[in-house]
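> I'll drop the sequence and a predicted model, then ask my questions.
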Amino acid sequence: MSTPLTIGILGAGPVTQAIHLPTLAQMPELWRVGKVMDVNPQVADIVAARCGAEGVTDAAAVIEDPSIDAVAICSPHVFHAEQLIAAARAGKRAALVEKPLAVSRAQAEEVGRIVAESGMTVLVGT
């Protein structure tokens, strides 16, 4: 059996709590949550504690952590593209990004170019 991939979650709101964490909990052989980021430190800590992860308040603490293999971008939509680009540049293997991927065509084209260059696998949640 292979080692589970470590995922970092950006945004600990209702979608993360009601959908992503319960889903990941059903696949412990594939995934473990390493860090949960939220701008509210209490929310970050409470949600992280539910899955044995570390709560943080800075997206860079997740994105720049070499132990994080993949990210789930569940932050407010205005941050999706910049966080996805940062994750691709940081060498993350994969990302789930909630809709929308970007807030403009130019931003979406930049995301597409950088993700293609990095070889990252990206799934947009709808």
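It's in.
> C-alpha only now, for contacts and for neighbours.
OK.
> mind listing the strands in this structure by residue range?
5-10, 31-37, 54-56, 70-73, 94-98, 121-125 (DSSP state E).
> Just the angle for the last one relative to strand 94-98, thanks.
Using axes from the mean of the first three to the mean of the last three Cα atoms, to 10 degrees, the direction of strand 121-125 lies 20 degrees away from that of strand 94-98.
> So which elements touch strand 121-125?
In terms of contacts (3 or more Cα pairs under 8 Å, 6 or more residues apart in numbering; DSSP states H and E), strand 121-125 is packed against strand 94-98.
> quick one, the strand it packs on and strand 5-10 angle?
Going by the same axes, to 10 degrees, strand 94-98 makes 30 degrees with strand 5-10.
> and strand 94-98, what does it pack onto?
Going by 3+ Cα pairs under 8 Å, 6+ apart, strand 94-98 lies up against strand 70-73, helix 80-89, strand 121-125.
> tell me what the first one is packed against?
Contact analysis of strand 70-73 by 3+ Cα pairs under 8 Å, 6+ apart lists strand 5-10, helix 80-89, strand 94-98 as its packing neighbours.
> out of those, nearest to A48?
Nearest to A48, of all the helices and strands packed on strand 70-73, is strand 5-10, at 9.3 Å by Cα to Cα.
> related to what we said a few turns ago, could you export the strands of the chain to TSV, including columns for distance to D45 and mean neighbour count?
Formatted as TSV, the strands of the chain follow (distance: least, Cα to Cα, whole Å; neighbours: other Cα atoms under 10 Å):
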stretch	distance to D45	mean neighbour count
strand 5-10	12	24
strand 31-37	8	25
strand 54-56	4	22
strand 70-73	17	27
strand 94-98	22	21
strand 121-125	24	15
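> adding another structure so you can compare the two:
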Amino acid sequence: MKYYFFSFLLFLVSCTKNQNKSENVLEQSYDFYTKGKEIYELNCKYCHTRGGSGAPPLWDFNDWQDRYKKGIDSLLENTFKGYVGKKGIMPPRGGCFKCSKEDLELVIKYMLLIAKVYPPQDSNL
């Protein structure tokens, strides 16, 4: 799977005119995928794999699509501060107290990617 992902990224890089932009897209893609996955595996997997505490499981496309429609900034704010909703709770920073807002944004994008909601079709990522 990783081979196909990185092959696709290399294809994207080769199709763009601006090399600096291409390098930036590749770097951003790599960061949110690798670092986002690492943070997810250490801090988020327990609840979001099985839907514990009302957390939306990654396989629930509709649930994640509804959340994504509110915007990444809204997801980031709820993740950072914590959130109590109708279905369950999200602890502040998802329980990852060493995670910065930038780290949390990477893991949110990773989770949206796995849920097949992100990136939007008109995006560079």
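Yes, it's here. All figures in this text were calculated on a predicted structure; none of them were measured in a lab.
> Could I get the TM-score for this pair?
The TM-score (TM-score structural alignment, normalised by the length of the second structure) is 0.24; 55 aligned residues with a Cα RMSD of 4.7 Å.
> want to throw the helices and strands packed on strand 70-73 of the first structure into a markdown table with distance to A25 of the first structure?
Shown next, in a markdown table, are those (distance: least, Cα to Cα, whole Å):
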| stretch | distance to A25 of the first structure |
| --- | --- |
| strand 5-10 | 12 |
| helix 80-89 | 23 |
| strand 94-98 | 16 |
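> and I46 of the first structure, which of those is closest to it?
It's strand 5-10; of those, that one is closest to I46 of the first structure (Cα to Cα) at 13.4 Å.
> Give the other helices and strands that that closest one contacts.
strand 31-37, helix 59-63, strand 70-73.
> ok, 7 Å please
strand 31-37, strand 70-73 (3 or more Cα pairs under 7 Å, 6 or more residues apart in numbering; DSSP states H and E).
> Let me have the ones you listed in TSV, adding distance to V124 of the first structure as columns.
Below are these laid out as TSV (distance: least, Cα to Cα, whole Å):
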stretch	distance to V124 of the first structure
strand 31-37	18
strand 70-73	9
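> Any idea which of those gets closest to A49 of the first structure?
Comparing those by Cα to Cα, strand 31-37 comes nearest, at 9.1 Å.
> the inter-axis angle of that closest one versus strand 5-10?
30 degrees.
> in the top helix by length along the first structure, what's buried?
For the first structure, the longest helix by residue count, based on DSSP state H, is helix 105-118. Buried residues in helix 105-118 of the first structure, defined by neighbour count with 16 or more other Cα atoms under 10 Å: E110, V111, G112, I114, V115, S118.
> wait, doesn't the second one sit right on A81?
Yes: in this structure V111 of the first structure lies within contact range of A81 using Cα atoms under 7 Å: 6.4 Å.
> Am I right that I9 of the first structure is in contact with A72?
Yes: I9 of the first structure is within contact range of A72, at 4.8 Å (criterion: Cα under 7 Å).
> So which bits of the one helix or strand L9 of the second structure maps to are buried?
Assigned by DSSP states H and E, L9 of the second structure belongs to helix 2-15. By neighbour count with 16+ other Cα under 10 Å, helix 2-15 of the second structure contains the buried residues L9, V13.
> which element follows it toward the C-terminus?
helix 19-30.
> okay, the angle between that next one and helix 2-15?
Computed by the same axes, to 10 degrees, the angle between helix 19-30 of the second structure and helix 2-15 is 160 degrees.
> Quickly note the distance from V43 of the first structure to L123 of the first structure.
25 Å (Cα to Cα, to the nearest Å).
> which helices and strands sit right next to the strand or helix carrying E102 of the second structure?
Here E102 of the second structure sits within helix 101-114, counting by DSSP H and E. With contacts defined as 3+ Cα pairs under 7 Å, 6+ apart, helix 101-114 of the second structure has these neighbours: helix 36-39, helix 72-81.
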